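Visitor: Take a look and give me a structure for this.
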Amino acid sequence: MRKHLAQTFAGLRVLLVFTVLLGVVYPLGVWTVSRLPGLRANAEGSVLVADGTPVGSALIGVDPVPADPARDPWFHTRPSASAENPLGPGDPSVSGGSNLSGDNPGLLESVTGRRTAIAAREGVPPGRVPADAITASASGLDPAISREYAALQVPRVSRVTGIPEPRLRELVGEHTSGGIGVPGVAVPELNLAVRTAVGG
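Guide: You can find the predicted model right below:
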């Protein structure tokens, strides 16, 4: 009996020690490190603010929906597999790809529909639409697009907002990061810069 009590108390001590270590000390340590300069914005979700109001996150690419599709002033992210139509928007609370294989007729139909819709929106031949504009990212929430897709959208955004194309190309360059691999244009931050440039 004494042996069982000793083992029970030993187990409770281990439980208490690990509860304090992993339930209090470790989370407090991670939280403390996240407060270091340069890490705080990332720890808080990289929130984008306009006029003192949070308007989104630099890490989540939610495709903007214009009030009037004929006068679309925004740069668009990659498509989302959760979107019901080719031009989105997807549901930002749902993350995931389509899981359709390369030889699935549904994938070909989806990609062809997106290419046609984007070419019509941008006023270009379908052959000019880059691959990232018509293929959904694995998460469906990718905030970055290729420089080619951003460049394709510059004339439309310029026409609708009145911002000169050279200035828009500068903004695209300012929001392009090299990172590892192919440079990407941060769409949420770019759209915030466009909004600021038009005074809204």
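Visitor: going forward, measure contacts between C-alpha atoms and count neighbours the same way
Guide: Noted.
Visitor: tell me, how many neighbours does residue 150 end up with?
Guide: For residue 150, the count of nearby residues is 26 (other Cα atoms under 10 Å).
Visitor: same thing with the one 3 residues further on?
Guide: Residues contacting residue 153 under the criterion other Cα under 10 Å number 20.
Visitor: Would you do the same for the sequence below? I want to compare the two.
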Amino acid sequence: MKNIFSLLKLTAVTLILFAVIYPLAIYGIAQIAPNQGKGETISANGKVVGYQKIGQKFDKSNYFWGRPSAVDYNAAGSAGSNKGPSNAEYLALVQKRIDTLLLVHPYLKKSEIPADMVTASGSGLDPNISPQGALIQVKRVAKERNLAEAKVKALVDSKINTALVGPETVNVLELNIALDKLR
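Guide: So this is what the prediction gives:
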């Protein structure tokens, strides 16, 4: 009986600690974070249209396309494909993506396609592409929108994010929002 009482006390303390105190502490910390821990949102026309750190699917030819997603941009199921570079199924999928890019961008050579445009990130939710990934799409997007290529390229150049450490990136959602404002 003595052991049962000790186990019940330990269970109660653990329950209070991990089901009440810990969640309240995390909630409190989140309140001092940007946007009260709800994530960094991106707005257009006064309406939240996405998140800074979560990619979205763009597949219309008049928009810049983002990095492929192994989870179809479902943030609830964040994951990579878990297939290695020698996996035949994975290689076929990458080749299909290459073929699609070459079909839609007939002016490109296979060697000009950056890896980030045909491979998914580890999370499957990468919101960014390389500047090269954006630049190879300029001609298509400019043609679809009846805009000068130089104007669209200048927009891409203005949206390149340079980090203190790591590669330069372009946030696809921010780029496409700015693209919608171009005339």
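Visitor: TM between them?
Guide: Aligned and superposed, the two chains score 0.79 in TM-score terms (TM-score structural alignment, normalised by the length of structure 2); 180 aligned residues with a Cα RMSD of 2.7 Å.
Visitor: Would you map the helices across structure 1?
Guide: 2-20, 26-34, 40-43, 105-122, 131-134, 147-161, 165-174, 187-197 (DSSP state H).
Visitor: can you redo these as TSV with distance to residue 72 of structure 1?
Guide: Putting those into TSV (distance: least, Cα to Cα, whole Å) gives the following:
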stretch	distance to residue 72 of structure 1
helix 2-20	53
helix 26-34	38
helix 40-43	30
helix 105-122	9
helix 131-134	16
helix 147-161	7
helix 165-174	15
helix 187-197	12
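Visitor: Out of those, which gets nearest to residue 60 of structure 1?
Guide: Residue 60 of structure 1 lies closest, by Cα to Cα, to one member of the helices of structure 1: helix 187-197, at 7.7 Å.
Visitor: Structure 2: matching residues for that closest one?
Guide: The counterpart of helix 187-197 of structure 1 in structure 2, using TM-score structural alignment, spans residues 172-182.
Visitor: do the same with stretch 100-110 of structure 1
Guide: Aligned by TM-score structural alignment, stretch 100-110 of structure 1 falls on residues 83-93 of structure 2.
Visitor: Can you give me the buried ones in the matching stretch?
Guide: residue 90 (16 or more other Cα atoms under 10 Å).
Visitor: Any idea how far apart the tips of it sit?
Guide: 11 Å (Cα to Cα, to the nearest Å).
Visitor: cool, and stretch 40-48 of structure 2?
Guide: By Cα to Cα, the extent of stretch 40-48 of structure 2 from end to end equals 10 Å.
Visitor: and if you look at stretch 59-71 of structure 2?
Guide: Distance across stretch 59-71 of structure 2, first residue to last, is 15 Å (Cα to Cα).
Visitor: ok, back up a step: to residue 62 of structure 1, which of the helices of structure 1 lies closest?
Guide: For residue 62 of structure 1, the closest of the helices of structure 1 is helix 187-197, at 7.8 Å, according to Cα to Cα.
Visitor: between that closest one and helix 147-161, how many degrees?
Guide: For helix 187-197 of structure 1 against helix 147-161, the angle by axes from the mean of the first three to the mean of the last three Cα atoms, to 10 degrees is 30 degrees.
Visitor: Next, the mean deviation of helix 187-197 of structure 1 compared to structure 2.
Guide: Following the fit onto structure 2, the mean deviation recorded for helix 187-197 of structure 1 is 1.9 Å by mean Cα distance after the TM-score superposition for structure 1.
Visitor: just checking, what packs against that helix?
Guide: If you count contacts as 3 or more Cα pairs under 8 Å, 6 or more residues apart in numbering; DSSP states H and E, helix 187-197 of structure 1 packs onto helix 165-174.
Visitor: And the helix it packs on, what does it pack against?
Guide: For helix 165-174 of structure 1, the elements it packs on are helix 147-161, helix 187-197, judged by 3+ Cα pairs under 8 Å, 6+ apart.
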